[in-house]
Every structure is written in C-alpha cells, then in structure tokens.
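**Student:** predicted model and sequence below, questions to follow.
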Amino acid sequence: MKLFILVCVLGLSLAANPRLQKMEEMLNDLTRQLVSQQFYVEERIRSDGDSGIKQVRRLSAGTDSFNSETTSAIHSHPNYKDVIGFGEVNAVLNGVEFRTRHNDYSLEMPSLHKANYHLTEKIPYPQVPPSVTAKHTVPEQIAEMKEYFRAFRLQNSTIRNYKPYFKPVLCYMEGNWEWDTKHLHEPFHSETHHLDAMDYDNLADKVRLMSYTGMNDLHEDLAFLPKKIMDIDSNGKPRYAQWIYRILCNPIHSDVPLKVFKPIDDVAFRVTRKYNMSTYSRTEEARFTVAASANQAEFDEHEGYGKFEDRAYAKGLLDSLMHGVPGANNYRGGQHDTEFNHTALVAGEGRDRPENTARYHREYKLHHGMQINQRGFSDSNLWMAQNHQNKVASVILRSCKTVGTLKTNCTSTTEKFSYAIPLEIIYLNPLHSWNPYNLDMKNESEVTENGRKGDSHNANLAYKGISTLHFYQTPVEFFGNVPGQDVGVLDPKGAIHRVMASGIQTILPKIPGVGEVRQRWPIYPLHREGDSVGKEADALLEMLNHMSSMSPIFQEPATQGKHETVQPDLHFRLTSSHMNPLDRHDHEFFVPATDWEQLLKNDVWVHVLTAPTEGENQESHSHSLQIRLDKHTHKPIIQKCDDQNGKCWDGHTDFEQVTFHEF
C-alpha cells in the first residue's frame, strides 16, 4: 500500500514537472513532423506523374534499355475457370506508391445487395445462345457458335445478335488506407496467389529482406504496402493506417463497341520486336485508350478498331464507365460530398444535381458555375469514391474560431475516400458456359486421380471430367485442331473427347472462318504519362510517327531518301509439355530476323531465352536454347536446352512458328 501511494505521488510530481511536459510537447511535434514528411513524399510522387502503373518485374535485359520489359503485366491462364492473369507491378494511386504481389485476380464484383466492407460476389458468365443449343450435333453447334464470334469480330448484328452473349466487364485496381494495421487479410481473391505473411509487420520485414538481398520470392506472394501515421488523437497519440489494394471487375450493362479502342504506341517494345503498329496492336502486350465517345471513332472493319482524331476533352466514355463502379460502400451505398459547405454536383449538366460521390469519378462542379473541377491537383487518372466504412482511415480537419485567447465554435470534418484506376475491359463470351459434351464439373483430385494428365488417346490417362483448375470443354474443332493445346477428357459415359481451354484469354486461338478475336483490352494508365517529360516524349513520338501530316510543326522539314526496312523478329512457341511434376504448359521466344537468316544460310547456331511460362500449378521458369539446322532434314531444331542435348528438362523437344493474322 505504501509503495502504491509512493508511485502515485511520484507520478503526480512528474506530471507537474515542466521538463516532462516539454518532452511531451516535443514528442507531439515530432509526430506531427512525421505526418508532414509522409505527406511531402506523397506530394512529391503526385507531382512526378499520374496515378497508374509504374513498373513491372524485369525478366530480361539487352544492349539497350528498351530491351527489358516495359509495362505489360497481363498474361493468360485459360485452363483456369476464374483466373485472369495479371503479374506483379509497381503502382501509384493518388501519390501512394506500392508494389503488388502476383495478382492473377478472379472475376468478382462488389456486393449487389449489402454495403459490408469488401464484400464481393461472382460475376456470372453469359449464357449459350439458344440457336446453338438447339442444334442436335456437336459439329452443328460449332458451326452456329462460330457465326456469333464472326458477328462479334465484325461488330455486325445482322450476322447474329451477338450483344446479349458478349458481355463487357470493366476491371480496375482500387486502393485505400485502413485503420487496422495488425491483422493481415486478403483484400481480393486469387486462385493461385496470396499474401504470404503472418501480419502486416511480418510482410514488411519480408519485403525489406527481399529488397536488401535482391532476391525474388519464389511464389511471388509478397507485396510492399506502406503504413503511415494517419492522424493524432486529442491525447497526442498517433493513429496508424495501412495501405491496401484490390482488383475487382464491374459488369457494363450496355454494349461497348470495339471501335472505341485506340492503340497506345509502345515504341520501346516495337523497336525491340521490329513491329509496326498494325502487328503490335495484335499482340498480348498492346495497350489501348478509350475514345472520348463512341461517336468519335470511325469504324474500320478491316482493322477491327476505330480510327481517331486526337483531341482534348473534359468528360468522356471512360468517365461514364468508371462512374458505374462503386467504392467501398458497394452498389447499395450512395453518398454526397459536402465539404467546406459546398456540394459536389454532376459535371457536364446544365442543371444542378448532386454527384453520387460513392461512385468513382474524377470531375465535378460546384453550384457557383458551369466550370468542371478535377479531383487532385494534376492527375489525369485519379478516380475517387467516397464511403462511410468504419475500417477506412479518414482525414479529420479540426477548426475553431478564436475569440481573444479562447477557441469557440469548434467543428471537425471527416472524409473517407478510396482511389481507383481502370485496368482492362474484358468481353465475356459463350465459351465459358458452352459444354457440348456435357462434361462433369468435379473436384481437382477426381479429375487428375491416378496420374491422369489429359491424354487424348488413352482413357486411363485422360482427365476424368473438368474442374475449376482444369477447365477444358471447348471442342478442339472450334479452333481448328491447334497442335499441342488440346487435352483428352472423359464424359460421364467414359468416352474421350478432345477439348481445349475455355477460360479467359487475351487473344483467342485463330478460329477458322472467323480469325483471331481479342477478349482482353488493356486500358491501364501509366504513371509516367503525367510527367511533363513524358508528355513531351509522347508528343515527339506522335510527330515522328506522322511526319508527313505533322510537317508544319517541324522547324526544318524532314529529309526523304533511300533507307533499308528492318524486318520484324520471328515469333516461336515451344510445343506443349506436361512432364511431372509440372502441368501442361508452353513457352514463347523471339529470334531477330538477321540471326534467323544467318542460321538458314550459314548453318550457325542461334542462342535465345524463352519467356517464363504461365502454366497451371508449376512455378514460372524459362529455358536457354541453342537452335541450329538439322544436318539431314535441314530443318531448324533445338540443339541444346539448358545445356541438355535436344530436349528440355521438362519435356519440350520441338517448336513452331507463331504468325499474326488479321482480326
């Protein structure tokens, strides 16, 4: 008891100690300085560029800087039912820079019925057209289904009414600050990846170690997600906030014609591959922008996308599409922004109507005029949505009126926002639902039991049905019997059927009588595009690509003379392999045209490195190949693969050339 009284007295003495009070004030000032320092870092990033993708993981290098990866992060996992391939990226959202894990996100949207924080639900796939299911034989169904794909590729509803069966969805990356900085949770679902840590502090420690050593996480399950002091409470105690992000999709309830997509030039990639714009726009690496309005684009049936006149605009089609995307309140939550006694109104309208700021928007107007205001100081890609979720960290503005030495009429304003950028528009199609052989959907262990690996000639090795991880149900004849991409699956009666993957792909294999159909249209913005230097570079690129029409802009006219035309790199793909413990997969590689010519004329070997595979359950890997002519057949063959003669360690023995076809 005496000890307790002594401690209390000592505590009171310390509380009254002016030196201790001074130290508390200094600690409070230092905490506020940390808040200001973090804000300074974010402001510096905001001034460096727009919200958008900044970097992707480097996998290769070369004699020039543009020989390494640029900004393409998308890839395909068509063998999965619900996986959309998207790799690791450095991204910026409203000045917050972070690095993601390998994403491979699922086809999910915010909850339609509840406003629970981060509650989602699956997006349904389009149904099979009744005119297809009405056919009595599989060949007849194939022929009818092709007509729908031909109508979609040509955007011609007179061939078939394709619009109800080719449904566009807008997929986006969203980020916000959370109050919970301890309990790690997955902000969005992925079939293949997850954050590999016990809590956020453990995640930060792992990322620091990886950055310090330069190592890459084998499973690509780490992410750099910053933490900061968000606020200081009335007792001077700091409140910490954790940055999180997620990737979701939003169904678009109207048709988005293909003519609104304009290819964005990636001259670094084109120079590396020696591609012209026509070829580049048909690669998986191509990136697009959305026209200001559907009426702006002049439809070109041969090209498969519109021709555009570049122009500035305040509000366009992409704004309308993003406004259909809800923030953290989900679809059921509406909200109005009334900060500083001004209500944010819908931009671009003559009448004054409050903006539903719970949906993503980047422009608004105030009641005192028609001028459209943009969110942010100078960020063309900053879409924001307000919310009232308790878990979302807020910025609180406290203000008082001072009368003499007293503060009166104190008020506080609390704001909660999340931020987003569009990633891509995906056209879901009937192949995801079409199952003409009535193959059973089973669990994974049943499909691959007893070492089954999809052999199309042996009933004991064919897949026993399909699963979400072995999603093969499209008849191989639909794609014209593509070598190495089909598997064998048993129907309920035990008959083998040759089928191909039915999941989401960037570009579908060529369909006989139809051509190649692009399913995924990447539209994500880049961080550098908001930099003044980036704008100058893009303008210069536009001048160089259109020297004739831009000739009045040049200070001196460009000279015309004889020049040699560079030939594009040759594109090849290794034949598929599914040697244990790996699943079925392939690789692609490129050979410069000059090297290929030397190989054919002078019988020299060519060294290439394949791109890392994105197979089913194996880790990403690549191969080092030596290619030369066979002395007997004079056909190019694999001489060595990873220092092994004639064959790769995982079973690849041959390769085939990939050609690009018109849409």
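**Tutor:** Structure received. Numbers count the residues shown, from 1 in each chain.
**Student:** rest of the way, CA atoms for contacts and neighbours
**Tutor:** Fine.
**Student:** hey, where'd the helices end up in this protein?
**Tutor:** For the chain, applying DSSP state H gives helices covering 2-15, 18-48, 130-133, 138-154, 200-213, 267-273, 277-280, 317-323, 444-447, 532-545, 593-602.
**Student:** below is structure B, check it against A:
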Amino acid sequence: MEIRLRYLLAALFMGAALPSVRASRVVMAFEDFHERFQASYIRNQQLKKIVTDLSRQVMLQQFFVEEKIRSDGSSGIKLIRGGTKGLDNYDSNSHTSNYFMAIHDHSNYDRTIGMGEFSAVLNGLEFRTRHNDYRMVMPSTTSGEIDAVEDIQFPGVPPEVTSKPTVKEQITEMQEWFKAFWMQNATERDYTKYFKPIISYLEGAWTLNKGLIESFASDRHHLDASSWFELQEKNRFSAYSGVKTRLENLAVLPTTIMDVNETTGQATYAQWNYRILNYPLKGDFPLKYFYQADDVAARVSRGWTRPEIMEKRSARFRISRGTDPQNYQLLDEIMYQIPGKNNMYSNLSQIMFGDDGMYHFGKSNKNVKLDTGRYHRWYKSAQKDAMGINAVARGFNDDFCFVAQTTQPTIASVEMEECRRRVCQTNRNSFSYAIPLEIIYLTPLLTWNPYNLTIHQGLDIVNRDGRDGTDSNSKAYDGVDSNHYYLTPTEFFSGFVEGDPADTVRNSVFVRGPDKKARVQTSASGTQIMLQAIPGLGRVRCRFPIAPVHSEGSTVGKEVSALRDMLTGYLRAPPDMVTFEMSSNGDHVHRFNITYRDFLRLINDRLPITAVSEEVHGHSHTLDFKFFRISTNFKYGTCDGQDRCPDGHPKVIIMLTNNVFTELPLPGNA
C-alpha cells in the first residue's frame, strides 16, 4: 500500500497541472504500472524461493549420496585403473593387481614417489586422482599459509662409511648398515640414526577456490585443464567415450553447493581437492610392527602364495605393536602427529551439540584437551551419550575417518545454530580429512656420494650435448641432478632393477666425475619400493603401503574377511620363528629355528641361511641350507663345514611350521 500511495500522490501532483482528462489518464497509467510492477515483484520473489529451494535440494541430494557411500564402506582406496581382464572377475584389477594402489618406481628422481591413478573415498566423498607421482614434502613448519610445504630432510651417512679411504671399503661398510636395518640389529651399528621412517597420507577438503589450483606438486604430472569447468568437461567426455588421456592427468573432483543465502538465493559453491603429503615419524619404527594384509583375489589370479606376494608390489600391510588396545592403536598415534590445513599452527578445539569439549582418547587423564587441528578418529566427551558411553568415533561407522579442523578461510565451512538455555549461537567450522597411504624408510643412499659427483641444481646440464648415460665418455652424464639422481655405486647391488612399464629408473648409468675425465657406473639413489638385491642380504623393502580399502568397511567386506580367516587359519601376523627338522640318520633328529625374515630370504631371494641346530646326544650341527624351487624342498649345502654331516644326516631338511605364512611356491611359478 505504501508504494501504491506514493504513485497516486505523484500522479495527483502531476495531474494538478494538467487538464482533468489528461490527469485521469496519467493516474490510470500509474495504476497500471503499479499493478504490473507488483506482479513482477511477487513473481521474482517466487522464482527466488524456487531457486533457493532447488539449490537446497541439490545440497541435500549431494549429502544423501555421501551418506550412502559412508554406509557402503570406510574411507580408503577403492579402485585402480583397469589393465587386465580374464575369465573370472578377480582376474581384473581392484584396489590391487601387480601393484597395490598403482605404486611404482621413479628412483632416478631425488624426491619423486611413484604412484598412479586411483579412486578413493574420504568421509563419504568419492573421487579419482590424476597420476600422482608425488614429491617428498611435508606441511610447512614456518608458515601457516594454506598448502605451504617444505622439503623433508634426508638422513645423513654414517661416519663409519664416509671414513673409509676407498669406495670399495665404503660399499662393504654400507652393506653392513643395510643388513643391520633389515635384520633389525642395532647392537653394532645403530641404524635408527640413518634409516628414517616417514608416513605418506592422502588429504582432501572442500575448497572455495574459484580458479583451478594444483594443490600438490609433482615432477611429472599436473591437472590437464585451465579451469574446473574444463576439467569437468574432459572427465565427462572421457567417461562417456570410455577413453583415457595418455598422460593420465585428469582427476574427477566433484563440485557441490555448500550453502544458500535465504534472502538473495545466492549459492556458495565448493570444489573438492586433494593432495598427497609426507610427515616424518618420531623415533624408530620397527619392521616387526608391519603384518601382511591378505588380498586373496590378486594371489589366486596370479598363483602366488602369501610369502611370495610379501616380496612384490602387490603387498599391503597393517601396522600394530601387538599390544595396542582395540580402539586406540598405533595408527592413531601416528596420524595424530600430522597437522591439518593449519600446518603446525593448530591447537584448535571444537565444542558441539552440548559437549563441554573434546578430550584426547589415548590419554588416561580425561582432562587432556584434544587438538582438533591434528588428524584423529577418536575423541572423548566429558558427558556420556544416550548409550552410556563417552568414547566417540568420528563418523557414524567409518573405521578410517581421520578428521582435522582448520581455520583457513579458503576451506568451505559448515554452519549450525545451537541453542542452550534459550541462548542461541551460530557455530561455523571447517574440516579436512585424511587416510594413511604408506610408510617409507629414507635411507643413507639418498645422500651417500662416494664418488663425489657434482649435484647440479639446474635440469639442463647433466644431459646436454646428447648425453644419455651410456658407456662412453662423450655420452656419460655430466654429474647428476634431481631428475637424474644416480649416486650409488652399481657394485653396491648384486641384482637388477625390477622392471615395470611405469618405472623410469635404469639399472645403471655412466657419470663423469668432477674432473670431467674419469667416468663411473652408478645406480639410482631415490626411493624404491624394493631395492635391487644386496650381496648376502637379498632385497630390502623401503615402501610399506598401509592404506585402508573402502570395500573392507562394508558388511559384505567384513563377512568375507572373517570367512577367509576361518578357511585359511586365523593368524593376524606371520610367526616370529619358523621351525625345521633335519632328516633322521636312523638314530636321532635335530630341530632348529630361523626368523620369518630369513624364511622369506630363503624362498624369495634364494639365499643360503646359516643355522645352528639344537643339541641332541651331546652335539649340534651348523648348517648352510637353501630352498630348491624345482623340487620345492630344503637341503643343506654344508654341515659343520663338510659336504655331509659326520653322523650321516641326509641332505633334505623338513619344515615343521605349517600355516598360510609359510606356504611354498609352486614349481615353475615365477
């Protein structure tokens, strides 16, 4: 009425200066204009409400999809790109194939960790990565800027190695340090100072960045798009046509409506983005904390036994000290070391739904406040819930929902109004999510430079003038750089680099020394999954994938896992010792034990093992024995330094330990 009155007054004012007929027409025109304006205004308000309601429905639909995925399984790896087909469904790739999580080697780079594409779920949000090949960096310790990173420091070289006067002597001493690490014997050589564990993790969050942003660096890959829209269109074309980009630089990253302004109808869009980072673990991380997860489909399809797959890229591990409580485990302690998007500047707290605060689940003292800016999946509440419990797992039922709060303004927030005692306040929080991917041991090979080769900072010096590292002085690399990181003397190894089409590393190259005249033959010094065989030791694993698998969190996944364990024998971890017995000489037998690690060396690396038998009839025997794959049995080569035991024990040795962890490979199985 107020608007209409204004129009009438204006019309009357104008009409006073006009003849009555013309004044009447003016008033009628204004009346007509007002009616059309009011109808348009009402229609505009209706359309705004429709847009607002539709936008909110889209938000709810997205939430429904995420909630459905949350109930289908846990946060974790879902699939890798298909590359094999077969008669049975388990012949094709799942989360693993010839390699778990599409891991491979780029050890000719100093900081590049090879990892291909995969689909993953983080707190119900499903997405697919590009080819990752992530760099070995960690959240910044000096900057709170979002996604700020810094290089992880490489371990040093034992002075017992560098003090040796010749390269040959340095090689021999360095091999002893690797033996100390792999055998976990720090008595004579404290390997814990020079073999440093780091954890790699996958982090994701809803961001408010309108322009396409590469959230983590790779020496080899980047998103092949100039905008989020272009990325989405290329993904749609790829999905509908069934083709892939040769360089694998597309990532399927959803966009969502995070909020709608009820007054204006304006929607706030958020873009999902992810990154892969590393974090150095505190102290030593003993190898005995790893135990193998059994992916039966990959084993059956390829005819591998459980011990065999332990030494392959398909191997997947879990971690435990064996004494961890069921709910708060070693993984919780590790992930809590990692800061969220605030980097080291966290120390945050969260109070929601009437709780007086969140407290650290792993502390016996319930008054230890939880730093919600670090990744965690458990917290304690000061008050008990409706079930009489004060222990709370993040997520409704997600085994691996690690959450970290953040105050970064470019991370989308969620808002909730909460009223207590008639006093209402609005809580607005932002979060990121993470899962562990792998634990990597950094070794002294990353910095050991016994030939004193020049390490160039630029990338166009080493291979200029057509140098390709082949066997001639004119073709030898002119020093090394971060992309041609060949520092390790080839003589350090006795085996060859494991071949895979995804790898870029070569078995060895030739490099010119600092004098530009002499050339030496070297192997890659970057991080590998498993090193080439080392004389007398075999292959040493440096990368231990520990990522959870999405499908194992489903009801079906849990039933299948339980059924598998029932059928194969319920053993969470391999035995500490494997027991053998010497064949009888007609009078007595001797038994002896070797470690499970030595057992793997026997069957996978074909290395002889020395063992001392128990004492029977006043004597024992020292044996050097091996596994013979063709006959699938064990035989000693020497007994007490002789070809045959003095008291007539036959050559054949019998393995008494019999479980899924000591299965012998089939004859002829590669």
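**Tutor:** Looks like it came in fine. Nothing here was measured: the structure is a model prediction, and the numbers come from that model.
**Student:** and the helices of the first structure: which comes nearest I507 of the first structure?
**Tutor:** Nearest to I507 of the first structure among the helices of the first structure is helix 138-154; the distance by Cα to Cα comes to 11.9 Å.
**Student:** so the closest one corresponds to what in the second structure?
**Tutor:** Mapping helix 138-154 of the first structure onto the second structure (TM-score structural alignment) gives residues 167-183.
**Student:** follow-up on the earlier one: what would the helices of the first structure look like in a markdown table with distance to S65 of the first structure and mean neighbour count?
**Tutor:** As requested, those are exported to a markdown table (distance: least, Cα to Cα, whole Å; neighbours: other Cα atoms under 10 Å):
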| stretch | distance to S65 of the first structure | mean neighbour count |
| --- | --- | --- |
| helix 2-15 | 61 | 11 |
| helix 18-48 | 21 | 15 |
| helix 130-133 | 50 | 14 |
| helix 138-154 | 36 | 19 |
| helix 200-213 | 22 | 15 |
| helix 267-273 | 9 | 18 |
| helix 277-280 | 19 | 17 |
| helix 317-323 | 32 | 18 |
| helix 444-447 | 43 | 16 |
| helix 532-545 | 16 | 14 |
| helix 593-602 | 20 | 14 |
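**Student:** ok, which of the ones you listed comes nearest N176 of the first structure?
**Tutor:** That would be helix 18-48 among the helices of the first structure, by Cα to Cα, at 13.7 Å.
**Student:** and the closest one, how far from the second structure on average?
**Tutor:** Here the mean offset of helix 18-48 of the first structure against the second structure after fitting is 1.4 Å, by mean Cα distance after the TM-score superposition for the first structure.
**Student:** quick check: angle from that helix to helix 2-15?
**Tutor:** Helix 18-48 of the first structure runs at 60 degrees relative to helix 2-15, counting by axes from the mean of the first three to the mean of the last three Cα atoms, to 10 degrees.
**Student:** helices or strands next to helix 18-48 of the first structure in the packing?
**Tutor:** For helix 18-48 of the first structure, the packing partners by 3 or more Cα pairs under 8 Å, 6 or more residues apart in numbering; DSSP states H and E come out as strand 96-99, strand 227-232.
**Student:** for the aligned residue in the first structure for R543 of the second structure, give me its contacts.
**Tutor:** The equivalent of R543 of the second structure in the first structure is R520 (alignment by TM-score structural alignment). Contacts for R520 of the first structure (Cα atoms under 8 Å, 6 or more residues apart in numbering) come out as E424, I425, I426, Y427, Q505, T506, I507.
**Student:** again, only this time at 6 Å
**Tutor:** With contact set as Cα atoms under 6 Å, 6 or more residues apart in numbering, R520 of the first structure has these partners: I426, T506.
**Student:** quick one: it from L6 of the first structure, how far?
**Tutor:** Distance of R520 of the first structure to L6 of the first structure, given as Cα to Cα, to the nearest Å: 73 Å.
**Student:** got it, and S418 of the first structure?
**Tutor:** 51 Å.
**Student:** same question for G49 of the first structure.
**Tutor:** As judged by Cα to Cα, G49 of the first structure and L6 of the first structure stand 59 Å apart.
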